[in-house]
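Peer 1: Give me a model of this one.
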Amino acid sequence: MAKKKFAHSTGTPATTLLDREAVPYTMHAYSHDPSSASYGMEAAEAIGVPPARVFKTLLVATGEPGAGALAVGIVPVNRSLDLKAMASALGLKKVEMADPAVAERRTGYVRGGISPLGQRNKSRTIIDTSAMALESIYVSGGHRGLDLELAPADLQRLTEAEVAHIAGH
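Peer 2: The predicted structure follows:
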């Protein structure tokens, strides 16, 4: 996987972080269809890779006060986030999906383009174990129509993520 650099206009906080940390990655841009029912499945199809290699970034509300009130779960786009497993990985009894507007404010990205990298405010992050068995995975690059391919170990290091089985069916 070769490191790709693009004009400043395509830069996002995610690509800026990867460049600054000298992490190899490949950008995969595609034409986003606003009527698409699933941003992640659309990305997998547009890029031409199995959905199990494309990961979505989901935010959950933890019920904790203050900055710790949200956490990030990263799961394959063809799977759901198992909220009970996510809560357990966080050492909590319960979590629920975060309000999309709150997730957008917290991350600085729009829904469908929330990258786990370069978020405005860092949140505790859990990556599904399935990612670690792959040579490379795809995550949102910071806007709809842009995915980044990188090694899961690099994603884990940059997000300071924990790894747990959090994907449901």
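Peer 1: Please make it C-alpha for all contacts and neighbour counts, starting now.
Peer 2: Will do.
Peer 1: all strands for the protein, in order.
Peer 2: Using DSSP state E, the strands of the chain run over 26-29, 55-61, 70-76, 96-97, 124-128, 137-140, 146-150, 162-164.
Peer 1: what's the closest of the ones you listed to Gly48?
Peer 2: Distance to Gly48, taken as Cα to Cα, is lowest for strand 26-29 among those, at 10.3 Å.
Peer 1: so how far is that closest one off the chain centroid?
Peer 2: Chain-centre distance of strand 26-29: 15 Å, with Cα atoms, centre = their mean, to the nearest Å.
Peer 1: which other helices and strands contact it?
Peer 2: Under the contact criterion of 3 or more Cα pairs under 8 Å, 6 or more residues apart in numbering; DSSP states H and E, strand 26-29 touches strand 146-150.
Peer 1: Following up with a second sequence; could you model it the same way so I can compare the two?
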Amino acid sequence: MARRADAAGGTPATVALTAAGIAFTAHPYRHDPAAASFGLEAAEALGVEPERVFKTLLADTDAGLVVGIVPVAGRLDLKALATAVGAKRAVMADPAVAERRTGYVVGGISPIGQRTTLPTVLDETAELFDTVFVSGGRRGLDLELAPADLLRITGGRVAAIARD
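Peer 2: Now for the predicted structure:
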């Protein structure tokens, strides 16, 4: 894969990947503001199976804010996420807090290049694919990269945190 920050509009995510020397491919698409699910919209627009497209969600735990990355067709298992980071409980973070802490808008939150480095957990199903898609830091932009590179750039770990 080529590094194409120019095609991505130079978001913090593409800048971070380029600076780290991590190969990625930017996949811009026309975003429909009326879309019910940003992630499923991306999968359909890009012609990629939803299991390979991942959404970035923030949860508030008794250990602080945590990033969970799960397939767009699934849901985040908050109890499993809490367990993965050694917390006792987790609830979805307030969207305004998520935007403020990451520097991204809801629907375009990338796990890469966030304003504040947060503990990150990637669902284990990502390892089934050579590459996965995550938000590139704005609505209408996904980045394709290897799961191992996603873990490296985020300092993340893998756990079973998704459910159907």
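Peer 1: Fetch the TM-score of the aligned pair.
Peer 2: Overall, the chain-to-chain superposition scores 0.97 on the TM-score scale (TM-score structural alignment, normalised by the length of the second structure); 164 aligned residues with a Cα RMSD of 1.1 Å.
Peer 1: so of the strands of the first structure, which one's packed in deepest?
Peer 2: Taking mean count of other Cα atoms under 10 Å as the contact definition, the stretch among the strands of the first structure with the greatest mean neighbour count is strand 137-140, which reaches a mean of 28.
Peer 1: Distance to Met1 of the first structure for the strands of the first structure - can I get that in TSV?
Peer 2: Rendered in TSV, the data for those read as follows (distance: least, Cα to Cα, whole Å):
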stretch	distance to Met1 of the first structure
strand 26-29	7
strand 55-61	18
strand 70-76	20
strand 96-97	34
strand 124-128	21
strand 137-140	11
strand 146-150	8
strand 162-164	23
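Peer 1: Which one of the ones you listed lies nearest to Ala89 of the first structure?
Peer 2: Among these, the nearest to Ala89 of the first structure by Cα to Cα is strand 162-164 (6.4 Å).
Peer 1: what's the closest one aligned against in the second structure?
Peer 2: Counterpart in the second structure of strand 162-164 of the first structure, with TM-score structural alignment as the criterion, is residues 157-159.
Peer 1: The matching stretch vs the first structure - mean distance after superposition?
Peer 2: Between stretch 157-159 of the second structure and the aligned residues of the first structure, the post-superposition mean distance stands at 0.6 Å (mean Cα distance after the TM-score superposition for the first structure).
Peer 1: where's that stretch relative to the chain centroid, distance-wise?
Peer 2: In terms of Cα atoms, centre = their mean, the gap separating the centre of stretch 157-159 of the second structure from the centre of its chain is 13 Å.
Peer 1: which residue in the second structure lines up with Lys3 of the first structure?
Peer 2: In the second structure, Lys3 of the first structure lands on Arg3 (TM-score structural alignment).
Peer 1: distance of its match from Thr25 of the second structure?
Peer 2: Between Arg3 of the second structure and Thr25 of the second structure the distance is 6 Å, computed by Cα to Cα, to the nearest Å.
Peer 1: returning to what we had before: residues touching the match of Lys3 of the first structure, list them.
Peer 2: 18, 22-26 (Cα atoms under 8 Å, 6 or more residues apart in numbering).
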